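J.: Quick one: sequence and predicted model below, then my questions.
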Amino acid sequence: MASRGPVIAIAGLACETSGFTPSRTLAPAFHPLRGYEEIQGKYPFIRAGSPLGDAADWRGALIGHALPGGIVTRSAYEELAGEIVQRLQYIMDELSDQRLDGLWFDIHGAMCVEGIDDAEYDLLRRVRAVIGPDVIVSASMDLHGNVSRELAHQTDLITCYRTAPHVDVMETKKRACRNLVELLTQTSTVFDDSKPQRPLKAWVPIPILLPGEQTSTRLEPAKHIYEAVSEVGKWEGVLDAAIWVGYAWADEPRNRAAVVVTGWDQGAISEAAQHLARLFWDAHCDFAFVAPTGSFAECIDVALKSSARPYFISDSGDNPTAGGSGDVTWGLTQLLARPEFQKEDGPTVIYASVPGPDAVQKAVAAGVGSVVTVTAGAEVDDIHAGPVTMTGTVHSIKHGDKHAVTEVVLQVGSVFAILTKLRKPYHLERGFTELQLTPRQADIVIVKIGYLEPELYDMAKDWMLGLTPGGVDQDLERLGHHRIRRPMWPLDKEFEGEPDLLARIIPMSNEPLSGPDE
């Protein structure tokens, strides 16, 4: 590829991982993309012919994005991190007399690895050992990630989503790349040796740890807090601003909310970071769940009494897109035990979903229309309930899904239970309709999810958040954190005075980080 501007490498691993589920994430779950050709297929904004694509010479190492789940095994991490380092070394060798100018660090921020705290920092530390201290690093993250002091130090530019549910994923990643390209190509902020000046960084940790279901930007107070991020980004001397809610279902010292503001004026970025941190802290008592909540039984009772159809219920404790194992059977077991749904002419309920490879194989062998007895679930997480055995009619079969591989719908009474070979989140209407299900005509739709993703939210005529058990239990106190910093709202209700919300100026990445860990 001919050089067209600064040379920028691309690398990163992303996985939101719960420390409270027994499931483990293996290397294949990351579906690695290698080299520029594969990576640009995922990110069209860096393709040749696009403004950003033509503004730099993009060199792909490896990126991997796994479905949220359990802790990443050490062997999986070592395999993927080792390949990233190896591929970056190859890029460095290939450049020969050229230099690598930048790195886009494509991460989530809540990846937990066996035996490693702060996995994203550890990965970047390994990357820096290859690319050197002078390469400018721009990180893009999920707002449910964590920004430790060490990670803030090793990055030069860092940003995250500004919406939850995340409708600005591509916009955020593109912003991280645009900021990097603009920094590398501007001529007014270079040293005599032609190396770009690094932005200043102001970091404020905030002693708040909340689940995403209490911090949706659809609702107050998160709505006005995140609206302020864009406004602060327009301040004179500010390059970018970001607020991280943090990740509530892991237990590491870095798990908490944080603000980072980058820019050229130390006074401006400090004031901006403190302003955003103050907005967040001042609202800490105001965060509430995004919908009415109740036990699973209470949610079903309300749904049956309601005239709103379809009525959605979130089986939130085993949400696979927040880190749940996805194979907790507690909700489906409770549902099938309800007498209201034990006859085919009962209220129509769709339940998504429970993995059961053997159950799926048996249903596929029997075929659509056959009556089968199968057992599914609890192969990974049997803490809350054991496998569920059910007899029903095979309603539909679908092969070839990226996550599930094979999906089967089993009708048990008036319940249409989706069983999968491998776990899968159900966020889109076509996920149901491709299984010959009509969620808009169902009485109740139960999905393993937290807040409803946009298509489900628009489809639901009403909904409740079920406070169900699992690896991403919304009742944080029920989980039992031991290693996070204390005090931490809402696990701790009493604070001795106000928290320290003063901005910490983080040294540039090519300067040493000294002083106490915060």
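T.: Cool, got the structure.

J.: hey, let's count contacts and neighbours off CA atoms from now on
T.: Will do.

J.: all strands of the stretch 151-300 of the chain, in order?
T.: Ranges of strands in the stretch 151-300 of the chain, per DSSP state E, counting those that start in this stretch, are 157-160, 200-206, 238-244, 257-263, 293-294.

J.: Hmm, Phe312 and Tyr451 touching each other?
T.: No. Using CA atoms under 8 Å, Tyr451 is not in contact with Phe312, being 10.8 Å away.

J.: Tell me which of those two has more neighbours.
T.: Phe312 (29 against 25; other CA atoms under 10 Å).

J.: need the next SSE after the strand or helix carrying that one, C-terminal direction.
T.: Element membership for Phe312 (DSSP states H and E) is strand 311-315. As assigned by DSSP H and E, the chain's next helix or strand after strand 311-315 is helix 330-336.

J.: mind listing what's buried in that following helix?
T.: In terms of neighbour count (16 or more other CA atoms under 10 Å), helix 330-336 has its buried residues at 330-333, 335-336.

J.: now those as a markdown table including distance to Leu210?
T.: Listed next are the buried residues of helix 330-336 as a markdown table, based on distance: CA to CA, whole Å:
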| residue | distance to Leu210 |
| --- | --- |
| Trp330 | 24 |
| Gly331 | 23 |
| Leu332 | 27 |
| Thr333 | 29 |
| Leu335 | 28 |
| Leu336 | 32 |
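
J.: let's bring in a second model and compare:
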Amino acid sequence: MREAPFRPRIGTGGMSIEASNFSPHRSGFEAFNFTKDAVLLSRYTVLDPEHANHDPAVADGAEWVPLVHARSLPGGMVEPAVYDALKSELIEMIHAQGPFDGFFLDIHGAMTVVGRRDAEADLAGAVRVALDQESAKAGTPRTLVSATMDLHGNVSAELVENCDLITCYRMAPHEDEQETKTRAMANLLTRLVEGTGAPAKAYVRIPVLLPGEKTSTRLEPAKGIYDAILPIEASAGIVDASIWVGYAWADEPRCYASVVVTGDDAALAATKATELATSYWDARADFAFVAPAADLDTCVDAALAPDAKRPYVLSDSGDNPTAGGSGDVTWTLDRLLNDPRFGHGGPRTVVASVFDSDAVAACFAAGQGSRIVVSAGARVDHVHSGPAVIDGTVAQLTQGDGTSGRVAVVRVGSLEAIITERRKPYHQISDFAAAGLDVTNADIVVVKIGYLEPELFGLAADWMLMLTPGGVDQDLIRLGHKNIDRPMFPFDTDMPTPDLRATVFPAKKA
């Protein structure tokens, strides 16, 4: 036990992006927001005295030292120069401001860097080495590292080995993001204050790779599997239990589902890790899409049915920008523009969105209310579609928001097509309001997403998931993974039952 009062010094930093290997988009410096100082700490509501999630025991129980964090919307693979810059700066800051008692590593788990593999393990390993060097120089105890992740991250044994505590979200959609970050911070603080050191870690790799749209915790079997975490976490000798679905649109050997249970009772942690992994494996064929799913024609027919409830939301899942799609695939928009059922007098249908700065500039030059013929989209992803020719009336021109840049809405028949200057997900009602649109009275809303985020879920009187092409195609088989470890479900449906015994990383006492 440490002598009281002990207020540990904890560094914070990391890098977060979900990067599709199957999108031609590349995430460069322009995609990332680098934060430091108070802006970095503002990412965590537990540290904010004005927020309902504020916990003085966590906020005031340590000196939280912000180093550097880089975050991007999901997109294509990361340019090596961006990753190298963040990594170098973070390591330099550890050496400049260390030693630290603890380190809070804020990562996603689905970052792929062009030409590299297992970027998060590489980053965690570099952080581990730098922290150990500073502790050795100062003659202080080994620094404890706590990592927080998305449940759609890919977890390798190397990543687990380089972190002392590791956890992830337990809800998809991720309504518990801040709760998870708070748990990771609180567990780290507790271990430091009590002087109990690093717990044992029991790790199981599960050879299953499924998209998030089939593993939403709103539905069974994922709901029941994740519900089983809480009683395990409450067990004596256990610190945390986590299940990662993995990220299906990466193509690396670390792409698979996984379980990590941490605790001072290594044997119990191993048993519980195997139990969770087995329940996931046993349910592999039971996972289904979070909503009725079908091809575009079937979904559009359902939305146009006379008895369809309004607003009817159609999820254009193949180009979901918050899963890694480029956001400018026009495959769906082009088909809707050429569907005579959306002519004048048809159902009011909002289509979000494509980005094309030149098309937006042309709309602004023409002016609101003007007729225009403009080519838009497919500037980045021209693999899955070409530009859409939009022949209509400029209905709205707005300054948009900080993500979208300027926004133009062009009305073609009963369609309202949203064009933005930059990549932009339309997942909240306020996103549409910034484009000058009220979607609460729309008949149909087409949005590039997978499962619906809470506000869209609340908006939808009914909805379907369209199985459309793009960088985050839900049909994993047709994507063509080349670097995952096989056999793997669902690629190998007749594979033998895997060995789900846990690999145990021993506890490291302070």
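T.: Perfect, I can see it now. As the structure is a prediction and not an experimental result, all values here were calculated from the model.

J.: circling back to that earlier point, residues contacting the strand holding Phe312 of structure 1, please?
T.: 296, 299-300, 303, 331, 443-452, 460-468 (CA atoms under 8 Å, 6 or more residues apart in numbering).

J.: and of the buried residues of helix 330-336 of structure 1, the nearest to Leu219 of structure 1?
T.: Proximity of the buried residues of helix 330-336 of structure 1 to Leu219 of structure 1 (CA to CA) peaks at Gly331, which lies at 27.3 Å.

J.: I'd say Asp436 of structure 2 and Gln399 touch.
T.: For the record, residue 436 of structure 2 is Gly, not Asp. No. Counting by CA under 8 Å, Gly436 of structure 2 does not reach Gln399; the two are 9.6 Å apart.

J.: Neighbour count: those two, which is higher?
T.: The neighbour comparison of Gly436 of structure 2 against Gln399 (other CA under 10 Å) goes to Gly436, with 18 against 15.

J.: so what's Ser279 of structure 2 up against?
T.: When contacts are counted by CA under 8 Å, 6+ apart, Ser279 of structure 2 touches Ile225.

J.: end-to-end on stretch 398-408 of structure 1?
T.: Criterion CA to CA, to the nearest Å; first-to-last residue distance in stretch 398-408 of structure 1 is 6 Å.

J.: Would you pull up how far the strand holding Phe312 of structure 1 lies from the middle of the chain?
T.: 21 Å (CA atoms, centre = their mean, to the nearest Å).

J.: what's the matching range in structure 2 for it?
T.: Mapping strand 311-315 of structure 1 onto structure 2 (TM-score structural alignment) gives residues 312-316.

J.: Superpose on structure 1 and give me the mean offset of the matching stretch.
T.: Taken over the aligned residues, the distance from stretch 312-316 of structure 2 to structure 1 averages 0.6 Å (mean CA distance after the TM-score superposition for structure 1).

J.: Count the neighbours of Pro22 of structure 1 for me.
T.: Counted by other CA under 10 Å, the residues lying close to Pro22 of structure 1 total 16.

J.: That one -> structure 2?
T.: By TM-score structural alignment, Pro22 of structure 1 lines up with Pro24 in structure 2.

J.: any idea how far Val290 of structure 2 is from its match?
T.: In terms of CA to CA, Pro24 of structure 2 sits 27 Å off from Val290 of structure 2.

J.: And the helices in the stretch 251-400 of structure 2?
T.: For the stretch 251-400 of structure 2, helices defined by DSSP state H, counting those that start in this stretch occupy the ranges 266-282, 296-304, 331-337, 357-366.

J.: Identify all contacting residues around stretch 491-498 of structure 1.
T.: For stretch 491-498 of structure 1, contacts defined as CA under 8 Å, 6+ apart pick out 476-477, 486-487.

J.: Only whichever of those are buried, select them in PyMOL.
T.: Command for PyMOL that selects the buried part of these, burial taken from 16+ other CA under 10 Å:
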select buried, resi 476
